[in-house]
Structures are given as C-alpha cells and as structure tokens.
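Student: quick one: sequence and predicted model below, then my questions.
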Amino acid sequence: MTSLSVLVPVYNEQHLVSTSLARLEILEGSPHLERVQVVVVDDCSRDATGEVLRAFAAARGVQWLENGPIENGVELCGHGRQGKFHWVFLRHVMNGGKGRAIRTALAEADCELSVIHDADLEYHPRDLVRIVKVFVEEEADAVFGSRFAGGEARRALLFRHELGNRLLTFLTNWVTNVNLTDMETCYKAVRTDLLKSIPIVSNDFRLEPELTIKLAKREARIFEIPISYSGRTYQEGKKINWRDGVKALWAITRFWLSDHVYQEDAYGSQILGRLARAPRFNAWMADVIRPFCGQRVLEIGSGTGNLTRRLVPRNTYVASDINPLYLQTLRGLTVDRPYLDVTLTDVTRGESFPRVEGGFDTVVCLNIIEHVDDDLGALRNVRAALAETGRAIVLVPRGPDLFGTLDEVLGHKRRYTENALVELATQAGFEVQELLHFNRVGTPAWWLNGKLLKRRSFGLLQIKALNLLTPLFRVIDRALPFAPLSIIAVLRPTSARPAAAGAGPDAAAGTDGEPGGPIDPDVSASA
C-alpha cells in the first residue's frame, strides 16, 4: 500500500474543473492506495473558477475559509477529509503560471507519491490507478503516462500539435539518452521526496522538459505506461500554443547544459553531485583500487553509485551512505543486481555497520574520514567490520598546506600527511600494506582554486574538462613533479583487534557528542 498526492494547477477552468476533480474519486477504489491527498491551486483565475471550487468543496464537507491566511502570496481557502481523500484548496494572489502552481502544491504534498493532474478533461484518473501499480510492483522512481504508446482510447485531432510534441520528446531523449515516447505528458508521477529534492524553476509549460531532464540527470528509474487521451481544441479552451513550443526548445538546451539538480541541503548534495559528473575520473579511481578488492565488499559513502557500478559484480556487495537521496538512487541499482545490498552506514557509529558472516574481506572508504571529528574512531569501526585477513582501502586528501576554501565547502576537517595517515592507521589496529599516490595533476588546480582564488564552488566547465582530460592525466600523472592530491592506503588488520568506536552506550554520537558528518560521494575531491 502507498499514498498519493495529486497536484492540480487551475486557471480559468470554471466549466471543467468540477468534473475533473470529481473524476479523481475513482482512486477511492484503488487497492494500492491507503490515502489520497488532492492539492488544488487556483492560479488567480479571472473567471468563476473560485466559486465553482467553493461549491465543489462544500459538497464534500470541506470548510471554506473566508479571507483565509495568506503566506508568500498563497491563500489557504479550505481543507478537509472525506474517506480516503484529504482535500486542500489554495489560491495564488497573483497569477504565476503552471510551474509556480505546481511548486505551491508540492510544498503541501505529504504522501509517498505525487502526480500532476490538469483541471481539464484531457486525462482520465483511471489511468492513475495503473500508474500507482507500477510504483508498487517495479520500484519505480517516476512513471509517465504516454499518450503515444497505445492507450485504450485516444481522440484524433491536432496532427501538427502531435508533431511538435514528438519533436520535443526526441530532442529531450537526445540530451538525456532516455527513450521516452511522450515527454510533454501531464501525467508525471514521481516519488514525493525525490520530486521535492529537485529545484524546479520554470513557471510555465517549460516545467515539462525541466522535470524530465532533471529526473534523468538524477538517474531516476523512469517507467512509461500507455494512457487514454481526449485532447481538446483551442476553441474548447486548450491553452498551450506554438510559442510554448519555442520556449520548450530553449528550455531543453538550458537544462541540458545545467547541472542544478539538487535543492540545497545539509549534505551538500548539489556540490557533490557536480563532482560526480566526471565518469572517466571515477573509472580511473576504480581501476586503481580494483586489484585490492575481494568478493565481500562494504563501500562506505557510495554516493549515487558511480564507483559501485564499476566494482560490481561481487559475491556480496553492500553500498552505503547517510544521504537519504543517495540511498534512494542506490536502491534502484539493486533491482537487477541480487548480490547488491544498500544500507545507511555512518562511519562514526559502529552499530550502523552491516555485518556478514566472517566479516567483509574489503571495506572501501574513499573521501570519508576527513569529514568526521573522530577519524580514529571511524577507522576502528572499519577495522571491526573486517575479516582478520581482510583489507581496508582508505583514500584521504593529502597536504595540510593545501587546506583552503574548497575544503571548507566540502566539510573537510583536515588534510593528511603520509606519516599522519600511517600513525592513525596503526592506532586503529591496522598495518599499512601499500601507500599509493593518486592524482598529482589535481594538486595545482586545487591550490589555485582553493588557496589562491579562494573559490567556494567547482565550476561545471572545470569538471567537464577534468572528465575530458582524464585519459591524458592517467598517462602522465606519475611523471608530474607534484605531490599527489590524494593518498590511498591499503590496510590490513593487525592481530590485536581494538574495540569498535561507538559500540558502547554512547554509540549514537562521535567523541564530541555530535552525529557523524556528511559523507562524500565516490568521487575524489580533485576539481
């Protein structure tokens, strides 16, 4: 069972909105839905839409508020419950467009899934029953209802309008490498926490390509199902026109070039997401550590799985992180990888570590311990999860003299010297098998950006250049006269196993009583 928030933007639909909303009550009979929330946003309609909504609400026992509270230009008009349904009626004080109305409705959404439903009669909510079923059975992140994939019924009209839709879908597919049949469909259903974590900026119909492209960049598991469609003519009130098509073309270009796909959050998801846009660099890192990986692997701080994908398959592979958005993406990888498990693991909390019989033979811990206050305790937790003959692969940023603004924005507590890392590993119960120097070419770039220019973000062009030039860097890196930006330590447990940090009564916090810090994705800090 799940729950569904239906987001309904309304503008000048006095003749159709009541029937459109009444159709939603077919969801009452869905065996997969335990609750339905309908959030209606009147986008400052100029006709009698407001009066129609008031009458509709009254017929369902919803109390309508006279001069309801107004916050940020949004008036609360009424809310109430009836059976499975919770109705919420809002009104924009000023017209803002479809995209803004969707953002207003989304802010109120509190169900597991959210879907956009227009206030006209072009789409029928009986298809939402089938859309919800896909989430339940396929572990989807998003499900689009396609008007062109062969629904039960489709009204035949506006051929040139369909050609425009197909062109926009083709171009969106080209920039995302996703094979959708209908990008412009209204019926886009998305897991609510995922949808809320995407920064939507479009106020009009450009919302459609924006949301599609950003979902693709977030590596969402997108499904399509055929739906029925009864499109209306312009004489019947259709609002989208050729000008919106031209705007959509520009939007496709704009959002293709942008990587603004995360809302600002406590985990620095947007910054770390940008760093992850260097797959060739990830491949380089994976190639360096792969010879030391066994068949029972725990990866700490997996991010969205860039390194994970390159190290599997294994007999057992557990990917972990503390960022709930990353965990959601990682779980999507498990559907067709039976050997892969995903769990929340905080390196500072020993009780959060997963266990396997005999212990893991490899723990991969890249760009993690520099984030936490108690790095010694973190390494002891890693030690406790290992088999006696296992290995820990630990990557840390080198060079305290390089510490600058980029380290601060990434949440680094420190940078290491080789001697400091060896001493730390020894205290944690390890002996050093190998110390590898990694990414010398990144050192001058880090010094320039973080120390000299004092930048607090990574330029997208810099990341693209890093990805483009990585094959060259791999060849010349050892010959460069710079100290490495990162050190990779391959560690083996010594015979005496120290107690795991955080295993006692105070396990929920680090040494200073604070929870563990954010975990980097599987990308070296090397922009």
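Tutor: Thanks, I have it.
Student: C-alpha from now on. contacts and neighbour counts both.
Tutor: Noted.
Student: any idea which element Pro199 lies in?
Tutor: Per DSSP states H and E: Pro199 is located in neither a helix nor a strand.
Student: now for the chain: which strand has the highest residue count?
Tutor: As assigned by DSSP state E, the longest strand anywhere in the chain is strand 386-397.
Student: packing partners for it?
Tutor: strand 360-366, strand 486-493 (3 or more C-alpha pairs under 8 Å, 6 or more residues apart in numbering; DSSP states H and E).
Student: next secondary structure element downstream of that strand?
Tutor: Next along from strand 386-397, by DSSP H and E: helix 405-410.
Student: what angle do the host helix or strand of Thr426 and strand 386-397 make?
Tutor: Using DSSP H and E, Thr426 maps to helix 418-427. Interaxial angle, helix 418-427 versus strand 386-397 (axes from the mean of the first three to the mean of the last three C-alpha atoms, to 10 degrees): 160 degrees.
Student: packing partners of whichever helix or strand comes after helix 418-427?
Tutor: Downstream of helix 418-427, the first helix or strand assigned by DSSP H and E is strand 430-438. If you count contacts as 3+ C-alpha pairs under 8 Å, 6+ apart, strand 430-438 packs onto helix 418-427, strand 486-493.
Student: just the buried positions in the helix or strand just after strand 430-438, please.
Tutor: Per DSSP H and E, the first helix or strand lying C-terminal to strand 430-438 is helix 442-446. Using 16 or more other C-alpha atoms under 10 Å as the test for burial, helix 442-446 gives Gly442, Thr443, Pro444, Trp446.
Student: adding another structure so you can compare the two:
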Amino acid sequence: MNRLDRPSDAPQPPEAGAVAPRIAVLIPCYNEELTIGTVVDDFRRALPEADIYVYDNNSSDRTSEIAREHGAIVRFEPRQGKGVTVRQMFRDIEADCYVLVDGDDTYPAEAARSLIEPILSGEADMAVGDRLTNGTYEHENTRAFHAFGNNLVRWLIHWIYGYSFHDVMTGYRAFSRLFVKTMPVLSVGFQIECEMSIQAVDKHWRILEIPIAYRDRPAGSFSKLSTVSDGIRVLVAIGSLFKDYRPLKFFTLAALLFAACGLVAGVPVILEYLATAYVSRVPSAILAAALMFCAALSLSTGAILDTVAKGERKRWELAVYEVQERARRREDGRAR
C-alpha cells in the first residue's frame, strides 16, 4: 500500500453517544439498466448506514427507474460525461466519507468497508481499489489494450511526479470530505480517474492502495469507454496537467528539444564558417537561430510559470484551511 503524508480532518470512529460519520456511495451511470439494481443492492448490504446516490447521465434505458426501485437516491445530470457527472456529485452531496464506484457491477461491494476504514480513521484521504495487484483484472478483462494503457499512464505519472500507482485508472475509490470539497475537477469524460490520481499526488494527499477483486461486465452489458479516443483524451489530460503543475520541468524539456534541433541545424553552418569564413546556408542559419531563441523563450516561460504555480499552490493551501475550519464548526454544531 502506497501513501503520501498530509494532515487530514477525517472524522474518527464515533464514541458512545457521538454522531456517526455520514457515508455516501456515488454511482455515476449511463445506460446501466442490466447491472444498476445489483450494484445498489450489494452496496446497501455492504454499507447499510450509507446513502446511495445514482446520477443518471442521459440514459436512454431504465437505469434511473431501476435504481430508484432498489432504494437509491436518483438525480439527473444532463451534461454528458463522467467527469462532469462526478464534478456535480462532489458539489451536491455532503458527507464525511465518499465511495465512488461504477454502475457496471465490475467492483465488489464487499470491499467498500476496507476502502472507507482508512478514510474514517484519518489514515488516508484517498483509498484506491487496486485491481491489478492480485491479478484478477488481467484474468477477467477481455478488452484489448486496456492493460497496456493503464501501464503507460502509470509510467507517465511516475516519470513526471515520482509516484508509483499500482492501478491508476480504477473507478473504485473512497475519499475524505476535505479531498472532495477541494478537488478541482477539470475533466469532462473518462479522464477523471487519471485526474484524481494526479491531483492527489500533486497536492500531497495521503493515498492508500487496497487490492480488490475485479470481474468483467456481465453478458449484455457494454463498456462506454473507447480504447483509442478516450485513451488519447487521457494522454492529452496528462500533458495538460503536466504543463499546469510542473511547468518548469515541462518547458525545460521543450527547451532541450528546441536546442537539440537548433544544434542539428546550426552545427554544419558553424563548421562551414570556421573553415571558410563564409556562410552559404543562410536558411539553415536562420532556422538554427530561431530554434535557439525558442529554447531560451521556453526556458524563461517555464521559470515564470513555475513561480505562478507555486503561488497557486499557496492559495490552494489557504483554501484547504478554510474548508477545514468550516468542517470543524459544522461538526461542533452537530455535536451540540
């Protein structure tokens, strides 16, 4: 299990007479009528004290009707996309601990307790359901290139941020209230899992990865994830967050690329001038000068944006303290 240390305001297990922590199960759904009833029932058994929310994201089948029949709190999100739906869930729902899970019946509800325990005890701010460590994902998953894509994303996050996830794209996670209420969700679609992982690492939240079993979708249920198009969107999101959160590293790499190309174009010109005191390759000389100028400009841009990013991080930290203080006042009011 991996962790990043950070103070947490997660509620402690209630003592006698204390107010029990509120737990919310969040299930974003799009056309999951075959499985949503089973998912809701399983989580009602696994976490009887939890409120179960199903957000229907423009389903054309009976997803919302079936979820309501099985006891879920059903709401509708008209803007298409998993990231948009999760953002609205985070804004709308008040709880002390949140469990986010897909509605496709691929994740075991019985693992929910092991995910929320480190959140409620203050040990973690994000608990990640790791499908890969015990090998069940490799055995059950029938979709080509998904394992390759997961490994590629893991490698990129490790290379950029220096943190190694076992399973970065899992849709089964638990969060503290502080994490949810300070998480700026920017993704629209299936990039949301990758974004949450990067945000957790960048903001130094405490992370635990907990191995879980995984099962493939039942017959007749189809994944909404496109391996190619959504995979490209995930890579674009990683690049965008790399630029935003590690601008000095991002633009230094760009500067090195410009400088290398400038040397390739400029070295023959320099050698010719040293040998003949004459430059016949004027276009190459202009290109080399332009590339070296771009390298210097990129490096300067990275230094400036790095200062801006540090300022944004300070403002975010102050916002976290404000959320913590409001949470303490709310808990004091509940205790009275």
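Tutor: Nice, thanks for sending it over. Since this is a predicted model, take the numbers as computed values, not measurements.
Student: ok so, going back, so the longest strand of structure 1 aligns onto which residues of structure 2?
Tutor: Following TM-score structural alignment, strand 386-397 of structure 1 has no partner segment in structure 2.
Student: what about that strand, distance to the chain center?
Tutor: Here strand 386-397 of structure 1 is found 29 Å from its chain centre; the criterion is C-alpha atoms, centre = their mean, to the nearest Å.
Student: got the angle for that strand vs strand 486-493?
Tutor: 170 degrees.
Student: mind listing the strands for the stretch 1-150 of structure 2?
Tutor: Using DSSP state E, counting those that start in this stretch, the strands of the stretch 1-150 of structure 2 run over residues 23-29, 51-56, 73-76, 97-100, 126-130.
Student: can you pull out the helices in the stretch 201-336 of structure 2?
Tutor: For the stretch 201-336 of structure 2, helices defined by DSSP state H, counting those that start in this stretch occupy the ranges 227-245, 247-276, 282-335.
Student: what's the spacing between the closest residue to Glu299 of structure 1 other than its chain neighbours and Val38 of structure 1?
Tutor: Counting by C-alpha to C-alpha, 6 or more residues apart in numbering, Val364 is the residue found nearest to Glu299 of structure 1 once chain neighbours are left out, at 4.6 Å. Counting by C-alpha to C-alpha, to the nearest Å, the separation of Val364 of structure 1 from Val38 of structure 1 is 45 Å.
Student: got a list of what Ile487 of structure 1 touches?
Tutor: Residues near Ile487 of structure 1 by C-alpha atoms under 8 Å, 6 or more residues apart in numbering: Leu395, Val396, Pro397, Arg398, Glu418, Leu435, Leu436, His437, Phe438.
Student: and the second one, how many neighbours does it have?
Tutor: Read it as Val396 of structure 1. 26 (other C-alpha atoms under 10 Å).
Student: what's the answer for the fifth one, then?
Tutor: Taking other C-alpha under 10 Å as the neighbour definition, Glu418 of structure 1 ends up with a count of 17.
Student: residue in structure 2 matching it?
Tutor: So Glu418 of structure 1 corresponds to nothing, using TM-score structural alignment.
Student: so Thr35 of structure 2 sits right up against Thr106, yeah?
Tutor: No. Using C-alpha atoms under 8 Å, Thr35 of structure 2 is not in contact with Thr106; the gap is 9.3 Å.
Student: apart from its chain neighbours, what residue comes closest to Leu366 of structure 1?
Tutor: Distances taken as C-alpha to C-alpha, 6+ apart place Leu395 nearest to Leu366 of structure 1, at 4.5 Å, with adjacent residues excluded.
Student: how close does that neighbour sit to Ile26 of structure 1?
Tutor: Distance, Leu395 of structure 1 to Ile26 of structure 1, by C-alpha to C-alpha: 55 Å.
Student: neighbour-wise, which of the two wins?
Tutor: A direct count of neighbours by other C-alpha under 10 Å for Leu395 of structure 1 and Ile26 places Leu395 higher, at 25 against 14.
Student: equivalent range in structure 2 for whichever strand or helix holds Ile463 of structure 1?
Tutor: Using DSSP H and E, Ile463 of structure 1 falls within helix 460-476. Under the alignment (TM-score structural alignment), helix 460-476 of structure 1 falls on nothing in structure 2.
Student: what are the buried residues along that helix?
Tutor: Per 16+ other C-alpha under 10 Å, helix 460-476 of structure 1 contains these buried residues: Leu460, Ile463, Lys464, Leu466, Asn467, Thr470, Phe473, Arg474.
Student: other SSEs contacting that helix?
Tutor: On a contact count with 3+ C-alpha pairs under 8 Å, 6+ apart, helix 460-476 of structure 1 meets helix 269-275, helix 279-289.
Student: so for Asp407 of structure 1, which of these sits nearest?
Tutor: With C-alpha to C-alpha as the measure, helix 269-275 is the member of those nearest Asp407 of structure 1 (11.9 Å).
Student: tell me, stretch 282-289 of structure 1 lands on which residues of structure 2?
Tutor: So stretch 282-289 of structure 1 is aligned with nothing, judged by TM-score structural alignment.
Student: list the buried residues for that stretch?
Tutor: Buried positions in stretch 282-289 of structure 1, judged by neighbour count with 16+ other C-alpha under 10 Å: Asn282, Ala283, Trp284, Met285, Ala286, Ile289.
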